[in-house]
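Enquirer: Quick one, what's the 3D model for this:
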Amino acid sequence: MRALVQRVSEASVTVDGTVIGEIGVGVLVLVCAMQGDSTREAEKLAEKLAKLRIFGDTAGKMNRALLDTGGAALVVSQFTLAADTTRGNRPGFSTAAAPDLGAQLYEHFAAHLASLGPRVETGRFGADMKVGLINDGPVTIWLEIPPDGGEKISD
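Expert: Sure thing, here's the model as predicted:
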């Protein structure tokens, strides 16, 4: 599974003109399930994110994690993180998980992250979403948990 994590002062996601998720201080997480991913990768990614030390301590050093700060997470599905741009100018997305599996893993990731403690808001899988954010820092981190051959969700 892949995620692009942005430390934010605030973030929101809007569908059809209605805000469906918003947070204050925390992280905006754009997440993509890849072919071969299972619930194991979703859980490992959530655990890595919850403990990722990207928030400042009293000395201004990035030594605090989302769990330490009481911050929230806005989790948004983003299949385009699977883009393959090695051939030509049009990205290919064949390495992304199939939509049904992608939706299940996205929801599992968000639920597992919430079970670890932070407040989690979400976008809507497959919807045309408008995402707004104020990137704090800016701090933007790429996370990837490669498939480990664990048990898969059946289609």
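
Enquirer: going forward, measure contacts between C-alpha atoms and count neighbours the same way
Expert: Noted.

Enquirer: So for the lengthiest strand in the chain, what gets flagged as buried?
Expert: The single longest strand within the chain, with elements called by DSSP state E, is strand 129-144. Residues of strand 129-144 classed as buried by neighbour count (16 or more other C-alpha atoms under 10 Å): Met129, Val131, Leu133, Ile134, Asn135, Asp136, Thr140, Leu143.

Enquirer: Verify the stated contact: the first one with Thr18.
Expert: To tie it back to what came earlier, the one meant is Met129. No - here Met129 does not reach Thr18: they are 9.9 Å apart, not a contact under C-alpha atoms under 8 Å.

Enquirer: mind listing what Val76 touches?
Expert: Val76 makes contact with Leu28, Val29, Leu30, Val31, Thr122, Gly123, Arg124, Phe125, according to C-alpha atoms under 8 Å, 6 or more residues apart in numbering.

Enquirer: And those, which is closest to Thr69?
Expert: Set against Thr69, the nearest of the contacts of Val76 by C-alpha to C-alpha is Leu28 (14.8 Å).

Enquirer: want to put them side by side, so please do this one too:
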Amino acid sequence: MRALLQRVSRASVTVEGAVLGEIGPGLLILVCAMQGDTRAEADKLAQKIAKLRIFKDDAGKMNRNVVDAGGAALVVSQFTLAADTSRGNRPGFSAAAAPEDGRALYEYFAAQVQAQGIAVATGRFGADMAVDLTNDGPVTLWLDTTQ
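Expert: Below is the predicted model:
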């Protein structure tokens, strides 16, 4: 699985004019299930994200994880993280999991993030979503369970 994390002071996701999920301080997690991914990858990714020390402590150093910081997570599916841009100018997305597998892993992943003690809001799998955020730092990290 692949994820792009952004430490945010706030984030929201809107579909057809309706806000589906929003958080204050925490993490915006854009996530993509890749072909061959299983629940094991989702578990690994959720656990890693919960433990990442990317929030400032009282001394201003990145020593706190999202739980310690009292943050939440907005988990948004984004199959374009599977983009292959090695040939030509049009990205290919064949490395992404099939939609039914992607949906199942996205929902499972969001549940696993919540199981780590993090309040979770979500978007809608497969929908045309508008994501609004204020990146804090900025802090943006790329995670891939194959690396």
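
Enquirer: ok, back up a step: of the contacts of Val76 of the first structure, closest to Glu43 of the first structure?
Expert: For these, the nearest to Glu43 of the first structure is Val31 (12.5 Å; C-alpha to C-alpha).

Enquirer: So for the closest one, what's the nearest residue that isn't a sequence neighbour?
Expert: Nearest residue to Val31 of the first structure, sequence neighbours excluded (C-alpha to C-alpha, 6 or more residues apart in numbering): Ala3, at 4.3 Å.

Enquirer: That neighbour: helix or strand, and which one exactly?
Expert: Using DSSP states H and E, Ala3 of the first structure maps to strand 2-15.

Enquirer: ok, the residue nearest to Phe125 of the first structure when sequence neighbours are not counted - how many residues close by?
Expert: Distances taken as C-alpha to C-alpha, 6+ apart put Ser77 closest to Phe125 of the first structure, at 5.7 Å, once the chain neighbours are dropped. Ser77 of the first structure: 24 surrounding residues under other C-alpha atoms under 10 Å.

Enquirer: How about Gly102 of the first structure?
Expert: 25.

Enquirer: Are there helices or strands packed against the helix or strand it falls within, and which ones?
Expert: Using DSSP H and E, Gly102 of the first structure maps to helix 99-115. Packing partners of helix 99-115 of the first structure (3 or more C-alpha pairs under 8 Å, 6 or more residues apart in numbering; DSSP states H and E): strand 26-32, helix 39-51, strand 120-122.

Enquirer: quick one: it to helix 39-51, angle?
Expert: Interaxial angle of helix 99-115 of the first structure relative to helix 39-51 (axes from the mean of the first three to the mean of the last three C-alpha atoms, to 10 degrees): 40 degrees.

Enquirer: ok, the residue nearest to Ser9 of the second structure when sequence neighbours are not counted - contacts?
Expert: Excluding its sequence neighbours, the residue lying closest to Ser9 of the second structure (C-alpha to C-alpha, 6+ apart) is Pro25, at 4.1 Å. Contact analysis of Pro25 of the second structure by C-alpha under 8 Å, 6+ apart lists Arg7, Val8, Ser9, Arg10, Gly71, Ala72.

Enquirer: which one of those residues sits closest to Ala83 of the second structure?
Expert: Arg7 (22.8 Å).

Enquirer: count of neighbours near that closest one?
Expert: 25.

Enquirer: need the contact list for it.
Expert: Contact analysis of Arg7 of the second structure by C-alpha under 8 Å, 6+ apart lists Pro25, Gly26, Leu27, Leu28, Ile54, Phe55, Asn135, Asp136, Gly137, Pro138, Val139, Thr140.

Enquirer: Please apply the same query to Leu4 of the second structure.
Expert: Ile29, Leu30, Val31, Thr140, Leu141, Trp142, Leu143.

Enquirer: cool, Ile23 of the first structure as well?
Expert: Contact analysis of Ile23 of the first structure by C-alpha under 8 Å, 6+ apart lists Glu10, Ala11, Ser12, Ala72, Ala73, Leu74, Glu121.

Enquirer: Neighbour count and distance to Asp100 of the first structure added to those, as CSV?
Expert: Formatted as CSV, the contacts of Ile23 of the first structure follow (neighbours: other C-alpha atoms under 10 Å; distance: C-alpha to C-alpha, whole Å):
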residue, neighbour count, distance to Asp100 of the first structure
Glu10, 20, 30
Ala11, 23, 26
Ser12, 23, 25
Ala72, 25, 26
Ala73, 31, 23
Leu74, 27, 21
Glu121, 20, 20
